[in-house]
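Student: Okay, predicted coordinates and the sequence, questions at the end:
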Amino acid sequence: MARGANRGDMAAGMSAMLMLSVLLSWIPGFGTLVAGIVGGKLASGFGAAFVAALLPGVIIGVLLFFLATLFAGLPIIGFVAGMGGLALAGMQVAALLVGAVIGGLLAS
């Protein structure tokens, strides 16, 4: 298989992880683990799954940070709320990474 062929698979894995982690966010740890496993299998490899798991977590964390800062009336309080959202997204990334590693190893 060509080296550039995994690039589309990594994008599919990243988008699946992002969508499934948002849709299954009501299940605290198990939802992001399932999203990581599915996205890791789509990314088809350990390295691609690892990178694909980091990007949705960064995107969600940055969006939570900026939206909390944007919608708060006071900038300082919005900044503090945004940092809390960033910390919550960071905790979700741990389960997403574990699931992505499992899915990437299952796909290999």
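Tutor: Noted; the coordinates are in hand. Numbers count the residues shown, from 1 in each chain.
Student: C-alpha only now, for contacts and for neighbours.
Tutor: Fine.
Student: Now do the lengthiest helix in the chain: distance to the chain's middle.
Tutor: The longest helix of the chain (DSSP state H) is helix 75-107. Here the centre of helix 75-107 is set off from its chain's centre by 7 Å, with C-alpha atoms, centre = their mean, to the nearest Å.
Student: and here's the other structure:
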Amino acid sequence: MKQGSLVMAMIWMAVLSLLLFWLPLFGPLIAGFVGGRTAGSAGRGLLAAVLPAAVLCFLLVGFGTALIGLPVIGVIASASLFLLIVVQSLPLLAGALVGGLMA
């Protein structure tokens, strides 16, 4: 079985999401499908879709704690941002799942 590239899948998802922003449902769906196919499997496709959001949230915890001095505020802000990103990118996750299954 051919192993895909997780980094290239994240890059494809980001670039296609930016280019197809004007298609509200189908833009992220297409980006997720291409990223899932590039990742090589369904699990790796979903990881490529969720990993950038998780990294952004960890950075937000660090910066929120450093700027405010209260780790609880940083954790609350990052958890809410992660939930918002994941809910907003449900078509991206669905496309990554289908693309990974078809790879």
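Tutor: Received it, and whenever you're ready, just let me know what you need. Everything numeric here is computed off the predicted structure, so don't read it as measured data.
Student: just to revisit the earlier point, what comes up buried for the longest helix of the first structure?
Tutor: 78-79, 81-86, 89-90, 92-105, 107 (16 or more other C-alpha atoms under 10 Å).
Student: How about stretch 59-72 of the second structure?
Tutor: Neighbour-count burial for stretch 59-72 of the second structure [16+ other C-alpha under 10 Å]: 60-62, 64-65, 71.
Student: could you redo these as JSON lines and give each row distance to residue 34 of the second structure?
Tutor: Shown next, in JSON lines, are the buried residues of stretch 59-72 of the second structure (distance: C-alpha to C-alpha, whole Å):
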{"residue": "60", "distance to residue 34 of the second structure": "28"}
{"residue": "61", "distance to residue 34 of the second structure": "31"}
{"residue": "62", "distance to residue 34 of the second structure": "32"}
{"residue": "64", "distance to residue 34 of the second structure": "34"}
{"residue": "65", "distance to residue 34 of the second structure": "36"}
{"residue": "71", "distance to residue 34 of the second structure": "37"}
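Student: Among these, which lie within helices?
Tutor: 60-62, 64-65, 71.
Student: Give the aligned range of stretch 32-46 of the second structure in the first structure.
Tutor: Taking TM-score structural alignment as the measure, the first structure aligns residues 36-50 with stretch 32-46 of the second structure.
Student: so how far is the first residue of that stretch from its last?
Tutor: Using C-alpha to C-alpha, to the nearest Å, one end of stretch 36-50 of the first structure lies 9 Å from the other.
Student: Report all helices and strands that the longest helix of the first structure contacts.
Tutor: Helix 75-107 of the first structure sits against helix 30-43, helix 46-71, with contacts defined as 3 or more C-alpha pairs under 8 Å, 6 or more residues apart in numbering; DSSP states H and E.
Student: Can you name the residues that contact the residue nearest to residue 34 of the first structure when sequence neighbours are not counted?
Tutor: Distances taken as C-alpha to C-alpha, 6 or more residues apart in numbering put residue 99 closest to residue 34 of the first structure, at 6.4 Å, once the chain neighbours are dropped. By C-alpha atoms under 8 Å, 6 or more residues apart in numbering, residue 99 of the first structure lies in contact with 32-38, 40.
Student: If anything else comes up later, I'll come back, but that's it for now.
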